[in-house]
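*Asks:* The amino acid sequence is not available; the structure is as follows:
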């Protein structure tokens, strides 16, 4: 199946999703926010992985999730902490579908779309 890659997700978030199949993930990376928008437009699933964007390749393991809803929030930040005054955050509500391993990766306009094979729990090596 095809899925949009959401990379660099914290291990605790992946662990939480394994324990509770519904979770809201807060994304700040511009790549991940664009990936969620692509998943909404194309009605694709998400592939969440701990690996950074540059390291996602054939064999990368992660979690497959269905995107239930997503919304962008613009928040102001104190000027002392950053050169920017606003930050965009995407809150994506997801439902765990299963475990997966990347079979093939394709880059589309800075977004990774992967063909993912669903795994059985005993096949998974992350964690």
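*Replies:* Ah, there it is. It should be emphasised that the depicted structure is a prediction, and the values quoted were computed from it without experimental measurement. Residues are numbered from 1 along each chain as shown.

*Asks:* switch to C-alpha atoms for all contacts and neighbour counts from now on
*Replies:* Fine.

*Asks:* which stretches of the protein form helices?
*Replies:* In chain order, the chain shows helices spanning 11-19, 30-42, with DSSP state H as the criterion.

*Asks:* so which of these gets nearest residue 123?
*Replies:* Taking Cα to Cα, helix 11-19 is the member of these nearest to residue 123, at 15.1 Å.

*Asks:* follow-up on the earlier one: now, of the helices of the chain, which is deepest in the fold?
*Replies:* For these, average neighbour numbers computed from mean count of other Cα atoms under 10 Å are highest in helix 30-42, which has a mean of 18.

*Asks:* Could you export the helices of the chain as a markdown table, including distance to residue 91?
*Replies:* Converted to a markdown table, those look like this (distance: least, Cα to Cα, whole Å):
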| stretch | distance to residue 91 |
| --- | --- |
| helix 11-19 | 13 |
| helix 30-42 | 9 |
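
*Asks:* Included below, for side-by-side comparison, is a second structure:
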């Protein structure tokens, strides 16, 4: 199956997703942010703790369905007598539902400002290690 990947997600978050079946994550990293912008509620995504540069054929992770996506803008203002600074950043919050275990079969695209798309094989739980 072809799906978008979220990389560098902490082991605790993945473990919590597997155990509780549903987990909301907040994404601030640029690569994962652009990846989430490329999916819609109901789409399947691949979530792994491996960083982008460490993903190769056979990298393990979990397959999840996106139940809900929310894009947020954070705004911070700092000022004193000498300067005024305004910073805006964007983050994405996604509610994920665990579907199964998977492994990377092939990497399809790694383009700046585009979703990270890979091909994943779904693994039966008794085989996944």
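*Replies:* Thanks, I have the structure now. Given the structure is predicted, the values throughout are model-derived calculations rather than measurements.

*Asks:* care to give me the TM-score?
*Replies:* Overlay of the two chains. TM-score (TM-score structural alignment, normalised by the length of structure 1): 0.85; 122 aligned residues with a Cα RMSD of 2.2 Å.

*Asks:* For residue 3 of structure 1, find the nearest of the helices of structure 1.
*Replies:* Using Cα to Cα as the measure, helix 30-42 is the one of the helices of structure 1 that comes nearest residue 3 of structure 1, at 7.7 Å.

*Asks:* check contacts around the residue of structure 1 most remote from its centre.
*Replies:* With distances taken as Cα atoms, centre = their mean, the residue sitting farthest from the centre of structure 1 turns out to be residue 80, at 30.0 Å. With contacts taken as Cα atoms under 8 Å, 6 or more residues apart in numbering, residue 80 of structure 1 has no neighbouring residues.

*Asks:* cool, and residue 112 of structure 2?
*Replies:* The neighbourhood of residue 112 of structure 2, defined by Cα under 8 Å, 6+ apart, consists of residue 31.

*Asks:* try 7 Å this time
*Replies:* Going by Cα atoms under 7 Å, 6 or more residues apart in numbering, residue 112 of structure 2 touches no other residue.

*Asks:* buried residues in the longest strand belonging to structure 2?
*Replies:* Selection of the longest strand in structure 2 by residue count, based on DSSP state E, yields strand 84-109. Neighbour counts using 16 or more other Cα atoms under 10 Å place 91-107 of strand 84-109 of structure 2 among the buried residues.

*Asks:* Against residue 92 of structure 1, how distant is the counterpart of residue 15 of structure 2 in structure 1?
*Replies:* Using TM-score structural alignment, the equivalent of residue 15 of structure 2 in structure 1 is residue 15. Relative to residue 92 of structure 1, residue 15 of structure 1 is positioned 17 Å away (Cα to Cα, to the nearest Å).
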